[in-house]
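Engineer: Sequence plus the predicted model coming up.
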Amino acid sequence: MSRIEWTENDHATTGTATGADRHAEASVQHARWHSESGAAPPRRVAVVDDRTKAAIAYRLACEGTALLWSGDFHGARQLLAALARRIDRKAPAPRKAPAPGSPPAPGATVADSFHLHRRARGHRARVLGMLLVRLDDDYALTLRRAPDVRAACHEAYGPPDGPMVVSLRELLGVIGAHEWRSKGVPVPALDGDRIHPHYGVFSPVRGEYVDLVARAPLPDAAVRDAPRPRTAFDIGTGTGVLAAVLARRGVDRVVATDINPRALACARGNVERLGLAGRVEVVDTGLFPPGRAALAVCNPPWLPARPTSAVEQGVYDQGGAMLHGFLDGLADHLEPAGEGWLILSDLAEHLELRSREQLLAAFDAAGLRVVDRLDIAPRHPRATDATDPLHAARAAEVTSLWRLTPG
């Protein structure tokens, strides 16, 4: 278990000492350290509060000193926003990715722009992650005007295990996830019923891929007298939204798989809430469950890059491991006349992280042929944000459902 240590009443590094501070006795404190991104506990920690100037906080954070907040909760949020503004002001102007098909600038490629963009976002996340808060034994946040975060933290982290220190930025994400989980996300393909995402599980706020599964023609089952697939696999189910859509479309039995404990709990909760527990089975396994199905659906992370946090695992798939695992195992897990549905954005192609030729070659290597492809354009706001350094690639993005069969 990683731990973090700091000294209370030591204001020398932050320039906030008062007469009372100078007479207070310094004491060494410690607590459990938690980071969803896997960051190591900081070696240097300074206790800061509302008297700490943003310029000093920014300098300390950039030098690798973490800032443990002890003041007003809203003051902590204001300092976090001030740090973000300073990072954005000092960052070099982002190099915009050239439009697809246009020649890149000398010495630059679209992939270079993507990696520079991720590097800048990573630096931003590291600096902002230096502002920390302490949670008590029961996850209580004992700061002035602090909200009650105990339920949100219990959902995200499980039962408490003593005092814990986390970054404020992460805690705000936990609070936001709790709100999403409480309210749910309406899904038109489920007749407006809601999916309730858990912290660390990719939310279906981008509904294009769900719409594709809702309107793709179901394949013939393995026997003539069955008008629909008897069994379907939903590989990497996440929230369980695609499994629910398939069950609502009339699939007799859906086996939904995942290896993320948060996703498994999330999918099971959604399936039960939608009244589909008798038709959807959520299984803890990597990729395919035992047996064969008339339909296997997979919506893998779309970009072949290394995720840096639990949330990013829904977007980034290092080396395309899940994509290739699904393709390579598909033929051995389909019934005769069965189909595999691969839902994949072509954003990686526009970012020059994977070519269409490489994708088609992966189909061939797995012994698969394309029966059909359904396409849909993105509807999310970033697709029309001209200030985004990756705007050209996002604007050209298309999400496809590839209907694949062996042979």
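Structural biologist: Perfect, thanks for sending it.
Engineer: When you work out contacts or count neighbours from here on, use the C-alpha atoms and nothing else.
Structural biologist: OK.
Engineer: Run a quick neighbour tally on P92.
Structural biologist: For P92, the tally of surrounding residues (other Cα atoms under 10 Å) stands at 9.
Engineer: Please, which helix or strand holds it?
Structural biologist: For P92, there is no enclosing helix or strand under DSSP states H and E.
Engineer: can you check H74 too?
Structural biologist: Using DSSP H and E, H74 sits in helix 73-90.
Engineer: mind checking how far that helix is from the chain centre?
Structural biologist: The chain centre lies 23 Å from the centre of helix 73-90; the measure is Cα atoms, centre = their mean, to the nearest Å.
Engineer: Doesn't L323 lie inside a helix?
Structural biologist: Yes. Read with DSSP: H, G, I helix; E, B strand; the rest coil, L323 is one of the residues of a helix.
Engineer: take a look at this one as well, against the first:
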Amino acid sequence: MLPQPTPDATTTTVTWNEDGTPRTAFWRSENGAPPPTGIVVITDDIAADKALRIARRGSSLLWRGDFQNARQLMRALDRRLTKRASRSPQSTDAGEVFLANRNARAQRAAVLGRILIPLEADYAIRLRRAPDAREACAHAYGRPAAQTTDESTDLIGETLVSLPELLGVISAYEWHRTGIEVAALGARIHPAHGVFAPTRDEYLDLVADTPWPQGIDHPVVWDIGTGTGVLAAVLARRGAREVVATDINPRAVQCARDNVDRLGLAGRVTVVQADLWPYVYDEADDGEAGDTPRADMVVCNPPWIPGRPTSALEQGIYDPDSDVLHRFLSGLADNLSPRGEGWLILSDLADHLGLRTRDDLLNRIDAAGLTVVGTSETTPRHPRAADSADPLHSARSKERTILWRLGRG
């Protein structure tokens, strides 16, 4: 199912002069980037150094040349920005290195995001050697806002998007179309644009292999922050009697429903839009009443690094002040059946970066009235874990993904 157009995504307009003529277009940014200012029209003959100087002054570069040359220009600017950042003194403190690299990446993204590509009303790219991105854009943005069956109704006009965002939209659509093979499922999961994809799959094996809570063979399970629905599907395939999956992101809810339907699990998995918990209880409810919904298992794989996300995808990685983690722990005991368990799947990378300690987590668990029933852990298999050139290699090489089994105290 395609998303509906975001109401305010194409209502901001930008203006510039081109060949002596005033021009106006809509501005679109899924990440909430501000509208471009000081737009300079450029073509294939611009030198990378000149383009970088313009972009670093804060002006945006509207590309009117060959599409593939625009990609080459972006790569050339990226190399220059990366080289410049590498000259900065590097601390030996892992946390400081992390913050410095994150700031450098943000600055680099801001400059590269000033390369603009025009989309026609139907999302076509009228540039030489441009890909057909119409279906990809429709998947990410929804059908063009003014597209109707009434032939008298015109489509919206030209829209400007940043080249990095457009390339991300195209890449996301390919992932959505072909899917990602998940060994723990023996099937493919199809992520949607703006929904965190299960490319780090080691945690799925933990969930697939960890024994059910003692004495409960076919648990009622809640999957908190389901994303693509991959964990809900793994749990249903394992034999959970019922799975309720929640997510606050409407794109994720639709994505999870589509995946559940595709896997033939719609009869056992329900996906609802909610901020963490699928039910809200009365303050007087003690959680023991037989007719009150409680879960035998609550599974949560929250963002694992304290920090502010800069895009929808980063919301699966960065959690400001560990808010999601803390709220999950604080509410877990009230949402578990008496013999139930909460399964918290969490990378300890933040520990090795000095952003959180194991004791901090254990203290939060204790304060929430929970006890640690047991743990399982695995070593991440993503490429960065073995990349010695990564500035964070020292921390990444020690990283473990841990499944914490938590019971009511």
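Structural biologist: Perfect, I can see it now. For clarity, every value in this text was computed on a predicted model and none was experimentally measured.
Engineer: After superposition, what is the TM-score?
Structural biologist: Once superposed, the chains reach a TM-score of 0.90 (TM-score structural alignment, normalised by the length of the first structure), with 375 aligned residues with a Cα RMSD of 1.2 Å.
Engineer: before we move on, back to that, would you check the span in the second structure matched by the helix holding H74 of the first structure?
Structural biologist: Mapped onto the second structure using TM-score structural alignment, helix 73-90 of the first structure covers residues 67-84.
Engineer: Same question for stretch 114-125 of the first structure.
Structural biologist: Aligning stretch 114-125 of the first structure against the second structure (TM-score structural alignment) gives residues 98-109.
Engineer: same check, this time on stretch 256-271 of the first structure
Structural biologist: Here stretch 256-271 of the first structure aligns to the second structure at residues 245-260, judged by TM-score structural alignment.
Engineer: and that stretch, which residues are buried?
Structural biologist: Residues 245-249, 251-260 are the ones in stretch 245-260 of the second structure that count as buried (16 or more other Cα atoms under 10 Å).
Engineer: For Q107 of the second structure, state which of those is nearest.
Structural biologist: N249 (26.9 Å; Cα to Cα).
Engineer: Which residue, other than its chain neighbours, is closest to the closest one?
Structural biologist: Q273 (7.1 Å; Cα to Cα, 6 or more residues apart in numbering).
Engineer: What is the burial count for the equivalent of the one you found over in the first structure?
Structural biologist: Using TM-score structural alignment, the partner of Q273 of the second structure in the first structure is D284. Neighbours of D284 of the first structure under the rule other Cα under 10 Å: 15.
Engineer: For my notes, confirm A333 of the second structure occurs in a strand.
Structural biologist: No. Assessed with three-state DSSP, A333 of the second structure is helix; it does not lie in a strand.
Engineer: What are the buried residues along the helix or strand following the helix holding H74 of the first structure?
Structural biologist: Following helix 73-90 of the first structure in sequence order, the next helix or strand is helix 110-128 (DSSP H and E). For helix 110-128 of the first structure, a neighbour-count test (16+ other Cα under 10 Å) marks V110, A111, D112, S113, F114, H117, A120, R124, A125, R126, V127, L128 as buried.
Engineer: and if you look at stretch 283-296 of the first structure?
Structural biologist: Those would be V283, T285, L287, F288, P289, R292, A293, A294, L295, A296, for stretch 283-296 of the first structure by 16+ other Cα under 10 Å.
Engineer: which residues in the stretch 201-350 of the second structure form helices?
Structural biologist: Listed in chain order, the helices of the stretch 201-350 of the second structure (DSSP state H, counting those that start in this stretch) span 202-209, 230-238, 250-262, 323-335, 349-352.
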